[in-house]
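**Q** return a 3D structure for these sequence lines:
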Amino acid sequence: MSSHLIAAVQMRTGADLEANLARARVLVERAAERGAELIALPEVFAWRGPRTDEAAAASPIPGRVSEFLCRLAADLKIVLVGGSFLERAPDAGKSYNTSLLIGPDGAIRGRYRKIHLFDIDVPGEVSVRESETRAHGRDVVTAPTTLGTVGLSVCYDLRFPELYRRLAAAGATILAVPSAFTFYTGAAHWEPLLRARAIENQAYVIAPNQAGKSPHGFPDYGHSMIVDPWGTVLARAGAGEQVILAELDPEHLARVRREMPCQLHAVLAR
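**A** Below you'll find the predicted structure:
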């Protein structure tokens, strides 16, 4: 089995949709030029602005953002994890936070709507109520690719291991976690959570993060990562916009699962 290069794109997204899409194309093209076959964008890569503008900024599917992603994947002949973007929801004034998986033919292979919404209040640090403007997703989503089966998730989902256990049970060998993790939570929890999800599920984890400042005023953590099934961090970004790449080795994945068949031993999950 041959290995593959995969890439995570770290961005600073603002409230100018077209500027964000143009920047995303530049960074994805940069990764593709270096040989990446699967490339992942961060959460809310296409637009990030005031909460009061979210409903107006949300895009339907098909629509401007999904069509951009499909064209980009087809142009570069890559598997593209389209980070996430705001998708119009039936609930008045609310949007889904949606991640698309696009194949090299430009077809949508998977659509995941973020299940766990970020409602927290840490005095003096972070206060967010995503549920005021976002709708909950319901479905656990995996999709097959030539590199393996991809399990889709978004940011705050990372704190809920039961989701990833279900993705692994559905055959996922690559766990995508596009994020906009805050600096406050990221400095303490980002790497431990990513490595834990990789180790628990014996899967590759690709986690592109935002690297700017949220509309709520707090800084993003950056430090996008790619982690292997043993929990080794293969690639790690710094604080600014950049692209990181790592090798996905199917033989290493198979060996880890063969030598320590944890999923077969998970008796409480039966």
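
**Q** please count neighbours and contacts with C-alpha atoms only from this point.
**A** OK.

**Q** show residues contacting stretch 45-54.
**A** Stretch 45-54 is touched from outside by 11, 13-17, 20-21, 24, 57, 65, 83-86, 94-95, 133, 210, 214-216, with contacts defined as CA atoms under 8 Å, 6 or more residues apart in numbering.

**Q** which of those fall in helices?
**A** Among the contacts of stretch 45-54, the members found in helices (DSSP state H) are 17, 20, 21, 24, 57, 65.

**Q** quick one: residues contacting the residue positioned nearest the centre of the chain.
**A** Nearest to the mean C-alpha position of the chain, by CA atoms, centre = their mean, lies residue 178 at 2.0 Å. By CA under 8 Å, 6+ apart, residue 178 lies in contact with 40-43, 83-84, 153-155, 206-209.

**Q** can you pick out the most distant pair from the residues you listed?
**A** 84 and 206 (13.9 Å; CA to CA).

**Q** one step back: against residue 204, how distant is the residue nearest to the residue nearest to the centre of the chain when sequence neighbours are not counted?
**A** Excluding the flanking residues, the one nearest residue 178 by CA to CA, 6 or more residues apart in numbering is residue 42, at 4.4 Å. Distance of residue 42 to residue 204, computed by CA to CA, to the nearest Å: 17 Å.

**Q** now the other sequence, so there's something to compare against:
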Amino acid sequence: MDLDRRLFLAGALALPAVSEAAEIKAVPLYSAVAMQLMARSVEPWPDRAAARAAMLAQIKTVGAQILQAKIFIEQFAGSPMRLAVLPEYLFTSYPGRISIPDFADKAAIAEGGPEYEALGRLAQGMKIWLAGNAYETDRHFPGLYFQTSFIIGPDGNVVLRYRRLNSMYAVTPHDVWDKYLDIYGIEGVFPVANTEIGRLSALASEEILYPEIARAHALRGAEVFVHCSSEIGSPNPTHKHIARRARAFENLAYVISANTAGIWGTDMPLASADGNSALIDWKGNVMAESNSGETFTASGDIDIAGLRRARRKPGMTNYLSRQRLELFAASYAGQVQPANSLLSDGVVKTPDRDHFRRMQDEVIARLEKSGII
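**A** Reported below is the predicted structural model:
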């Protein structure tokens, strides 16, 4: 296994063999928080240097906000706060119509870069696991970037790095699939970090709507889904609101979903993506949910021991253990969105934004021709 794959999987190692009773008792009750914070767009900044300075300044501000949330939660709720989840693309907002190479240069961060170092110092100083989401470059794919959900451990190191697999206007690992697999393997596509607070995995934004992605992580042991999102908030159930609860109970897993508290620096009305950050237990119950604005009110206790007991208990509601996956193998073998749309004879192409719309048009035409739609 090469160095890149070993580093990518650093947090996805098997747990040591222990007895069932010992494993269930191994994780004490702790608190987690979905930090609902305002994303700040890089659009107003004139160049790379200004954008990077703004990102580092915001990381410092966010650190202070998490610390205050930790102090409050531990004083009034009692359980130690050990996991904080940040919203999607908190430090850059979405790329909009900025070209892919230009956005990669201006706003995408590098593995081990100063932004990760700053975030690592926050996690280390507060002795927490810190989950977030950012656009990230990869030296194997120059000129491109991937939307990456990450988890940083209390030692300041990244223990999980997950690249978003389903996106409308951005490059995903599936678009360069063969080369991506050669470098990182399937374990790097669906990483699960075995930690002292449970087995953690990540879902990015609208991926909560695709049950296969969550299920692939759950079948690798995931117990807690950290979900970084930027979405509309509403008093009525949205698609993502419904999907969060479904992904929780169908996989017997916690979902910790952090939404943005608006997006600063674009022409879009500020609160268009605001509200409804939530903690959901493995039964699909909403434990806590935020209203609008910057807040840490979506917080609560995580009971991994209870979840593990539920997963080991036979019964109709143990949906994870009742899967009959072979039934669906033939149906899933058919292709909808094609792999390797940006890979030709091993060479990676840099697309324009309209490439992704053209690909979807072609897929819809093919599905229509085949009688599926």
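
**Q** TM value for the aligned chains?
**A** Once superposed, chain against chain, the TM-score is 0.86 (TM-score structural alignment, normalised by the length of structure 1); 254 aligned residues with a CA RMSD of 2.1 Å.

**Q** returning to that earlier point: what residue of structure 2 takes the place of the residue nearest to the centre of structure 1?
**A** Aligned by TM-score structural alignment, residue 178 of structure 1 pairs with residue 228 of structure 2.

**Q** in the stretch 51-200 of structure 2, which spans are helices?
**A** 100-106, 114-126, 177-189 (DSSP state H, counting those that start in this stretch).

**Q** and these as a markdown table, adding mean neighbour count and distance to residue 333 of structure 2?
**A** A markdown table is the format used below for the helices of the stretch 51-200 of structure 2 (neighbours: other CA atoms under 10 Å; distance: least, CA to CA, whole Å):
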| stretch | mean neighbour count | distance to residue 333 of structure 2 |
| --- | --- | --- |
| helix 100-106 | 19 | 31 |
| helix 114-126 | 19 | 38 |
| helix 177-189 | 17 | 16 |
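
**Q** tell me which of these sits nearest to residue 291 of structure 2.
**A** helix 114-126 (26.0 Å).

**Q** in structure 1, point out the residues matching the closest one.
**A** With TM-score structural alignment as the criterion, helix 114-126 of structure 2 aligns to 64-76.

**Q** in the stretch 51-200 of structure 1, which spans are strands?
**A** 79-81, 85-88, 95-102, 108-113, 119-122, 126-129, 142-145, 148-152, 174-176 (DSSP state E, counting those that start in this stretch).

**Q** would you mind measuring the gap between the ends of stretch 207-224 of structure 1?
**A** Stretch 207-224 of structure 1: ends 6 Å apart by CA to CA.

**Q** what do we get in structure 2 for the residue nearest to residue 178 of structure 1?
**A** Using TM-score structural alignment, residue 42 of structure 1 pairs with residue 87 in structure 2.

**Q** tell me how many other residues surround its match.
**A** 31 (other CA atoms under 10 Å).

**Q** just residue 74 of structure 2 next, same as before
**A** Counted with other CA under 10 Å, residue 74 of structure 2 comes out at 14.

**Q** equivalent analysis for residue 132 of structure 2, please.
**A** Residue 132 of structure 2 - counted by other CA under 10 Å - has 26 other residues nearby.

**Q** show me the contacts for it.
**A** 85, 86, 87, 88, 89, 149, 150, 151, 228.

**Q** what does residue 160 of structure 1 give?
**A** Neighbour list for residue 160 of structure 1: empty [criterion: CA under 8 Å, 6+ apart].

**Q** residue 12 of structure 1 versus that one, what's the distance?
**A** 26 Å.

**Q** circling back to that earlier point, shouldn't the match of residue 42 of structure 1 be in contact with residue 130?
**A** No. The criterion here is CA atoms under 8 Å, and residue 87 of structure 2 misses it with residue 130 at 11.3 Å.
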